[in-house]
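Asks: Take a look and give me a structure for this.
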Amino acid sequence: MSTDYQQAREALGVRLRELRLSAHGGRLTGPQLAQRLSWPHSKIYKLENGRQTATPEDLRAWADGVGRPQAFDELDARLKGFESHIRSWRRQLAAGHKPVQDSWNLEIDRTTVIYTWEESVIPGMLQTADYARHIFLRYADLQNSVRDTDAAVRSRMRRQEWLYRAGRRLHALVWEAALRALLCPPPVLASQLDRLAGIIGMDTVELGIIPLGASLKVPPANGFWVLDERLVITEDWHAELWLNDSDSIATYLKVWRTLKESAVYGSDARSLINAARRALNPR
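Replies: Predicted structure coming up:
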């Protein structure tokens, strides 16, 4: 996917160069356009060579700068085409965490079956409000983003209504490490573990936990969600990836099913949760 993304970015750069060379009133050199836009010349070079992702504001300025404002719609459509798959955190979090949660809610609402894997945190749809609040604060610190924490928490909690609708099914896999990661104060994690133990037995949730000592057939890499076998959402430190091609979906489902072979369920899963809970208050 990153290769496709880079190819699309380079193709956009080629189009930007074409517009510069065919500018209204005569071709412009890179330094001339940079001066006209009050940009460093290096930015012209990076955009045209696919080494920097343009913003919509960049594209509008470029179209105006070359005297072809009508080209903006085309350029913006190109950008949205590849950004629909690679959603950088810088862009997504410009308005805070709530809009991101709202986008997730729209996708979840039209989903019947979900497969998820989380290696270091409790899945969002199973989080308590206090636990979710600390997760959002951690990411706000990392990304230096808007702190709309309470609004983001409310949006995430609304998503959990999905769990109480007939016909829905969440297949969740969690690594034992997520039960012990102190991303929040111990009392908050204790409440979260109580919540997780209470989930076991719900008819809409199948919760599996992979013990730290379990034999693994595939490395437990980044968490991901598969929605109705039509969309995969996964994330890295720089961006969130939305993948809807059949090959990617098949790969993630294969990874999920391979991880499931190492998981325990029911009373065995509850025992792991209880052990993590006891470790918070050793006697």
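Asks: Going by C-alpha atoms from here, please, whenever you check contacts or count neighbours.
Replies: Will do.
Asks: Next, the residue nearest the centre of the chain: secondary structure please.
Replies: Centroid-nearest residue in the chain: E240, 3.2 Å away (criterion: C-alpha atoms, centre = their mean). Following DSSP: H, G, I helix; E, B strand; the rest coil, we place E240 in the strand state.
Asks: So what's the residue count around A166?
Replies: Neighbour count of A166, defined by other C-alpha atoms under 10 Å: 10.
Asks: check contacts around it.
Replies: T204 (C-alpha atoms under 8 Å, 6 or more residues apart in numbering).
Asks: Can you give me the distance of it to V146?
Replies: As for A166, its distance to V146 is 36 Å (criterion: C-alpha to C-alpha, to the nearest Å).
Asks: circling back: setting the sequence-adjacent residues aside, check what's closest to the residue nearest to the centre of the chain.
Replies: Of all residues not flanking E240 in the chain, R87 sits nearest, at 5.1 Å (C-alpha to C-alpha, 6 or more residues apart in numbering).
Asks: So that neighbour lies in a strand, does it not?
Replies: Yes - counting by three-state DSSP, R87 is located in a strand.
Asks: That one and K80: what is the separation?
Replies: Distance of R87 to K80, given as C-alpha to C-alpha: 10 Å.
Asks: quick one: K46 and R87, what's the gap?
Replies: 20 Å.
Asks: between these two, which one's more packed in?
Replies: A side-by-side neighbour count of K46 and R87, using other C-alpha under 10 Å, places R87 first with 18 against 15.
Asks: quick one more, to check against the first:
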Amino acid sequence: MSTQAQETREALGARLRGFRRDAGFKSGRAFANLLGWHESKVSKIEHGKQNASEEDIRAWCTSTGQQEHAEDLIATARHIDELWLEWRRQTKTGAESRQKKALPVYARTKSFRIWQPNMIWGTFQTADYAETVFQQAVEFFEFPNDTEAAVARRLERQRYLYEGSRTYQVLLGEQALYSNVGGGEVMTSQLERLMAIMGLVRVSVGIVPKAARTGIWLGHSFSMFDNKLVLVETFSAEMSVTQPREIELYAKAFATLKNSALYGEPARALIKAAIKHFHE
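Replies: Predicted coordinates:
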């Protein structure tokens, strides 16, 4: 759970606690008895230790005479859920819906900062590479197989590489050039595609060599969209970071990693070496 999500949950709990006290319930036990809940539930919600469901919020507001605030608080609770979305929830009908959801974010963004330590960033992927990635996800998460549609949606992002005045700063770990996604033929095509993309005017691609001296641990991948949103992917969920001070940390991490990267011909040399590896 992100710091922002936890702080929002605690703020929601504090507001509900105020409603309880204003209604004359001095203790959580008396209020819990009224609602037919275990008293620990009231305490956990008020201190941000447990999510309040929509039904919980409606019952709470009704019992304290604060019905007019119920919908706003429910919207707040939903926002907490959006800050940390499990992949199983996002892909319950397949991967295409998640890919489609990303398109408006890409359309709005003017400045992209991307860190991928061990794979090629989605917008740079070839169709064959992306197909393998989605097939792996289908097997791992066991969601409906709509790989063809998901790949098509992912490839839609690539038009933004050529439209408008967007800028792309993309950092890849050298491992991303060697993580074998789909076999030698797929990897060779993908790496050649990466070389071509490096020639685009508004695209900057840096490679952090495996033996480079770094100023911070390589950590997990993240994608920054202007200074408004950071998406962080884990094996279980996707976290949305929107709080300014947290975004500043990711910007600082990106700048630190950038100091370890190679660009231009030195970066191309690393890619060519990887292509040679998959030809052998």
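Asks: thinking again about what came up before, aligned partner of the residue nearest to E240 of structure 1 in structure 2?
Replies: Under the alignment by TM-score structural alignment, R87 of structure 1 pairs with L85 in structure 2.
Asks: Now check structure 2 for the residue matching S155 of structure 1.
Replies: For S155 of structure 1, the residue aligned by TM-score structural alignment is R153.
Asks: Number of residues surrounding that match?
Replies: R153 of structure 2, neighbours per other C-alpha under 10 Å, totals 20.
Asks: Am I right that it falls within a helix?
Replies: Yes - checked against three-state DSSP, R153 of structure 2 lies within a helix.
Asks: my read: it touches Q99, true?
Replies: Yes - here R153 of structure 2 reaches Q99: they are 5.7 Å apart, a contact under C-alpha atoms under 8 Å.
Asks: neighbouring contacts of the longest helix seen in structure 1?
Replies: Scanning structure 1 for the helix with the most residues, using DSSP state H, yields helix 2-21. Residues outside helix 2-21 of structure 1 that contact it (C-alpha under 8 Å, 6+ apart) are 27-30, 33, 47-53, 62-63, 66, 68, 75, 78-79, 82, 86.
Asks: Endpoints of stretch 30-48 of structure 2, how far apart?
Replies: Start-to-end span of stretch 30-48 of structure 2 (C-alpha to C-alpha) is 20 Å.
Asks: Give me the distance between that stretch and the centre of its chain.
Replies: Its chain's C-alpha centre and that of stretch 30-48 of structure 2 lie 33 Å apart, by C-alpha atoms, centre = their mean, to the nearest Å.
Asks: Of all the residues in it, which ones are buried?
Replies: Going by neighbour count (16 or more other C-alpha atoms under 10 Å), the buried part of stretch 30-48 of structure 2 is F31, A32, E39, K41, V42, S43, I45, E46, H47, G48.
Asks: which residue lines up with K110 of structure 2 in structure 1?
Replies: Under TM-score structural alignment, K110 of structure 2 pairs with T112 in structure 1.
Asks: Please tell me I have it right and its match contacts R165.
Replies: No - in this structure, T112 of structure 1 is not within contact of R165 by C-alpha under 8 Å, at 9.6 Å.
Asks: Of the two, give the one with the bigger neighbour count.
Replies: Neighbour comparison, T112 of structure 1 and R165: the larger count goes to T112, with 16 against 11 (by other C-alpha under 10 Å).
Asks: dump the residue contacts of the residue nearest to E240 of structure 1.
Replies: A239, E240, L241, W242.
Asks: residues in contact with the first one?
Replies: Which is A239 of structure 1. Per C-alpha under 8 Å, 6+ apart, neighbours of A239 of structure 1: I86, R87, S88, W89, R90.
Asks: just the strands in structure 1 please.
Replies: 86-88, 113-118, 169-175, 205-210, 224-227, 231-235, 239-243 (DSSP state E).
Asks: Adding distance to P186 of structure 1, write those out as TSV.
Replies: Shown next, in TSV, are these (distance: least, C-alpha to C-alpha, whole Å):
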stretch	distance to P186 of structure 1
strand 86-88	32
strand 113-118	20
strand 169-175	18
strand 205-210	20
strand 224-227	26
strand 231-235	26
strand 239-243	29
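Asks: still on that earlier bit, now, which of the contacts of R87 of structure 1 sits nearest A151 of structure 1?
Replies: Nearest to A151 of structure 1 among these, counting by C-alpha to C-alpha, is E240 at 20.3 Å.
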